[in-house]
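Novice: Fold the following, please.
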Amino acid sequence: MANLPVIDFAPMLSDDPKGRSRLASELRAACIANGFFYATGTGVSPEAAADAIAAAKEFFTLPEAVKLTISQARSPHGRGYESMSNQRLEPGAEADLKEGFIMGVDLPADDPRVVAGWPQYGWNLWPEGMDAWRARVEAYHAAMIECAGVVMRALALSLDVEETYFDDFRREGVATLRMLHYPPQPKDASAAARGAGAHSDWGGVTILLQDEVGGLQVKNGEDDWIDAPPIPGTFVVNLADFMPRWTNGLYRSTVHRVINRSGRERYSLPFFFDGRGDYVSETIPTCIRPGETPRFAPLSVNQHLAEMYAATRAA
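Specialist: Got it, this is the predicted structure:
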């Protein structure tokens, strides 16, 4: 694929059977080909998206000492501030040249899932004296949970199952928002330097809001890197690792990376919709042809997230 398709999800927000059928067909083709596409018409307003980027910029301009008051080191749930070069997503590459703020569904310490130690279930860390900023971030997070529901329902239709098929996966699922800041890549950077190393995502779907700078690259079916530049009014959506498991390899979870050669600061907000911790993926019946057997063993969200999170912490 020389370019990623732009797909309009507006039919999912109206009573438009023909539009939904067209959407399902376009989405199926994109998911088989590359598992990456641009999305419009998801119900998230341009104003909400612009404010989310502005909120990210505000956070990363805070003094380092302030950001460190909510360091991930203080959180047993991977929430809070992620220092520069704390993660290495690509084995053999340098640590990722980015910093982040991570939040998710806020749960109290006595929630049974928190007590049981489910990965990514817990409470958020927030900078003091920034209640209005916190409210803006929480509002965007809530909007993205709704957006993910729209995408997941459309994905179900693309697989010839009821649009409610993924509702059990979605219910009380891990829904993680990361605000990311990528400084410009140094001009003398080594060939192993990355803003975010080559990787696939882990759960159900990722919905990415980019600023205008660019730097995202996707590996296509010919094993070439293609750019996924920002398109105003869109998100970049990619399938994560549970989709191939569900579809017996029909749909792809594609490797991607970020290299910021723009000479400018880059900001992006990936929203990871990874599903309910005790949900176990099993092959969707419509994805098994006569005589075929499932290629993937059942796997729980909890097991997968714990393994992947541990594997990508920078040494």
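
Novice: contacts and neighbour counts: CA atoms only from here.
Specialist: Fine.

Novice: helices or strands up against the longest helix along the chain?
Specialist: Among the segments of the chain that qualify as a helix by DSSP state H, the longest is helix 131-158. Applying 3 or more C-alpha pairs under 8 Å, 6 or more residues apart in numbering; DSSP states H and E, we find helix 131-158 packed against helix 17-33, helix 46-60, strand 205-210, strand 266-275.

Novice: For that helix, buried residues please.
Specialist: For helix 131-158, burial by neighbour count (16 or more other C-alpha atoms under 10 Å) applies to 133, 137-138, 140-141, 143-145, 147-158.

Novice: Out of the helices and strands packed on helix 131-158, flag the one nearest N3.
Specialist: helix 17-33 (10.8 Å; C-alpha to C-alpha).

Novice: Show me the contact partners of whichever helix or strand comes after that closest one.
Specialist: Heading C-terminal from helix 17-33, the first helix or strand you meet, by DSSP states H and E, is strand 36-40. Contact with strand 36-40 is made by 4-10, 30, 233-239, 254, as judged by C-alpha atoms under 8 Å, 6 or more residues apart in numbering.

Novice: ok, now with 10 Å
Specialist: 3-10, 27, 30-31, 151, 206-208, 218-220, 228, 230-240, 252-256 (C-alpha atoms under 10 Å, 6 or more residues apart in numbering).

Novice: between that strand and strand 205-210, how big is the angle?
Specialist: With axes from the mean of the first three to the mean of the last three C-alpha atoms, to 10 degrees defining the directions, strand 36-40 sits at 70 degrees from strand 205-210.

Novice: this one next, for a side-by-side:
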Amino acid sequence: MSELFPVLDLRDAERGPQARAAFLDRLRAAVHDIGFFQLVGHGVTGADELLDLARRFFALPEPQRAALSILNSPHFRGYSEVGRELTQGVPDQRRQLDIGPEQPFAPPGADDPSYRWLAGPNQWPAGLPELAPAVQRWTADLTGVAHRLLGLILEALDTPAHFLDEVVAPDPHVHFKLLHYPGPPQAADEGDDDGSGQGVGIHKDYGLLTLLLQDDKGGLQVAVEDGVFLDVPVVPGAFVVNLGELLEVATRGYLRATTHRVVRPAPGVDRYSAPFFYNPRLDAAMQPLPSPFVSAAEGVVHDPANPLFAGYGANVMKGMLRAFPEVIARHHPELMPAR
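Specialist: Next up, the predicted model:
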């Protein structure tokens, strides 16, 4: 196995043929062996300012945040208080603001797939007008980094670097969250497993790549084998990068969408983070990569509780049905599972 959570410098890919080859070797090992790594040298600035905006947003009076409730949005955009989102049926102990590509509201037709509801407008706080332009700049910068990184991953697998351009162009369905994990009022009793320590529960990401900006509090844990989780170190200036389920599908399991979770901070501690999810178009479907590594792969993980779909829209709607049942019940009752 490669070094756990290696730190890769994106600038090494442009420092000549030898440095690029070494970078690609380390990248291939990281995405195959563990599916998580730390990325520096990415050229994106403004991380401290963005985390400060996150703190300011979650410090707004609760009525201002509640006015942006995700329950108001058929597109799953907006504010969620502690416990609103579920992971494996257990309420996550975090606050969040979900943001997607800014698009006008266009109700899907009767014969359109349900994932068309994921396209629509965001909800922004009137009391923090600088948030929207800052997030839009940030997501534009990270879209560029993620697309470049995706091409390098393909190159590391002996696949043409532009092979997946057709599934992301012209409008990748990126997703961005501002997250606040508040520590509990008091420490849980030893052995207590009521979910109160679940910042966000055990899960995989739905799309292609995730780039996570986190503060210095830690809490992200990755499953290195069944039931064994290790803490991801905090590396100043780095994005934590992990793979989504669509890359597992496209590589027939040679790359894995690694299971991970976030544990809730200690009492009195607040953790802030900002994950960016780089995804295909909603209507795009993945095809196996033309790669010798993929040809020899054993196939995706078959989990009856979490089937993997080649179409991004279907794969992400699978997650929305489980994560936000109250949004489904209010806006999309026809999608509610039969009892």
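
Novice: How many residues are close by R20 of the first structure?
Specialist: 21 (other C-alpha atoms under 10 Å).

Novice: That one and R74 of the first structure: what is the separation?
Specialist: Separation of R20 of the first structure from R74 of the first structure (C-alpha to C-alpha, to the nearest Å): 45 Å.

Novice: Over to D274 of the first structure?
Specialist: Counting by C-alpha to C-alpha, the gap from D274 of the first structure to R74 of the first structure is 23 Å.

Novice: Of these two, which one has the most company?
Specialist: D274 (26 against 14).

Novice: What's that one aligned with over in the second structure?
Specialist: The alignment partner of D274 of the first structure in the second structure, by TM-score structural alignment, is N279.

Novice: ok, now A310 of the first structure?
Specialist: In the second structure, A310 of the first structure lands on L321 (TM-score structural alignment).

Novice: I'd guessed its match sits against Q88; true?
Specialist: No - L321 of the second structure is beyond contact range of Q88, at 11.3 Å (criterion: C-alpha atoms under 10 Å).

Novice: what about those two, which has more around it?
Specialist: L321 (18 against 13).

Novice: quick one, strands of the stretch 151-300 of the second structure?
Specialist: Along the stretch 151-300 of the second structure, counting by DSSP state E, counting those that start in this stretch, strands occupy 175-182, 198-203, 209-214, 220-225, 228-231, 239-243, 260-263, 270-278.

Novice: how about these, which one is nearest P160 of the second structure?
Specialist: Going by C-alpha to C-alpha, the one of the strands of the stretch 151-300 of the second structure nearest P160 of the second structure is strand 209-214, 17.8 Å.

Novice: which residues sit in contact with the equivalent of P265 of the second structure over in the first structure?
Specialist: Matched to the first structure by TM-score structural alignment, P265 of the second structure sits across from R261. Going by C-alpha under 10 Å, 6+ apart, R261 of the first structure touches 183-187, 194-195, 213-215.

Novice: quick revisit: among the strands of the stretch 151-300 of the second structure, pick out the one with the most neighbours on average.
Specialist: strand 239-243 (a mean of 25; mean count of other C-alpha atoms under 10 Å).

Novice: That one to strand 220-225, inter-axis angle?
Specialist: 40 degrees.

Novice: so where in the first structure does strand 239-243 of the second structure end up aligned?
Specialist: Residue span in the first structure matched to strand 239-243 of the second structure, by TM-score structural alignment: 235-239.

Novice: with the second structure superposed, average distance for that stretch?
Specialist: Mean deviation of stretch 235-239 of the first structure relative to the second structure after superposition (mean C-alpha distance after the TM-score superposition for the first structure): 0.5 Å.

Novice: Out of the contacts of R261 of the first structure, which comes closest to G173 of the first structure?
Specialist: G195 (27.9 Å).

Novice: Alignment lookup: that closest one to the second structure.
Specialist: Match for G195 of the first structure (TM-score structural alignment): G199.

Novice: need the contact list for its match.
Specialist: So G199 of the second structure contacts 82-83, 87, 91-95, 180-183, 219-220, 261-265, 271 (C-alpha under 10 Å, 6+ apart).

Novice: repeat for D223 of the first structure
Specialist: So D223 of the first structure contacts V255 (C-alpha under 10 Å, 6+ apart).

Novice: Distance check, it against T247 of the first structure.
Specialist: 22 Å.

Novice: H175 of the second structure against H75, yeah?
Specialist: No - applying C-alpha under 10 Å as the test, H175 of the second structure and H75 come out as separate, 11.8 Å apart.

Novice: Now the common contact residues for those two.
Specialist: Common neighbours of H175 of the second structure and H75 are listed as 98-100 (criterion: C-alpha under 10 Å, 6+ apart).

Novice: Now do stretch 145-162 of the second structure: which range of the first structure does it align onto?
Specialist: Going by TM-score structural alignment: stretch 145-162 of the second structure matches residues 147-164.

Novice: quick revisit: distance from the longest helix of the first structure to the middle of the chain?
Specialist: 11 Å (C-alpha atoms, centre = their mean, to the nearest Å).

Novice: what does stretch 44-62 of the second structure give?
Specialist: 18 Å.

Novice: In stretch 283-300 of the first structure, which residues are buried?
Specialist: For stretch 283-300 of the first structure, by 16+ other C-alpha under 10 Å, it's 283-284, 287-288, 294, 300.
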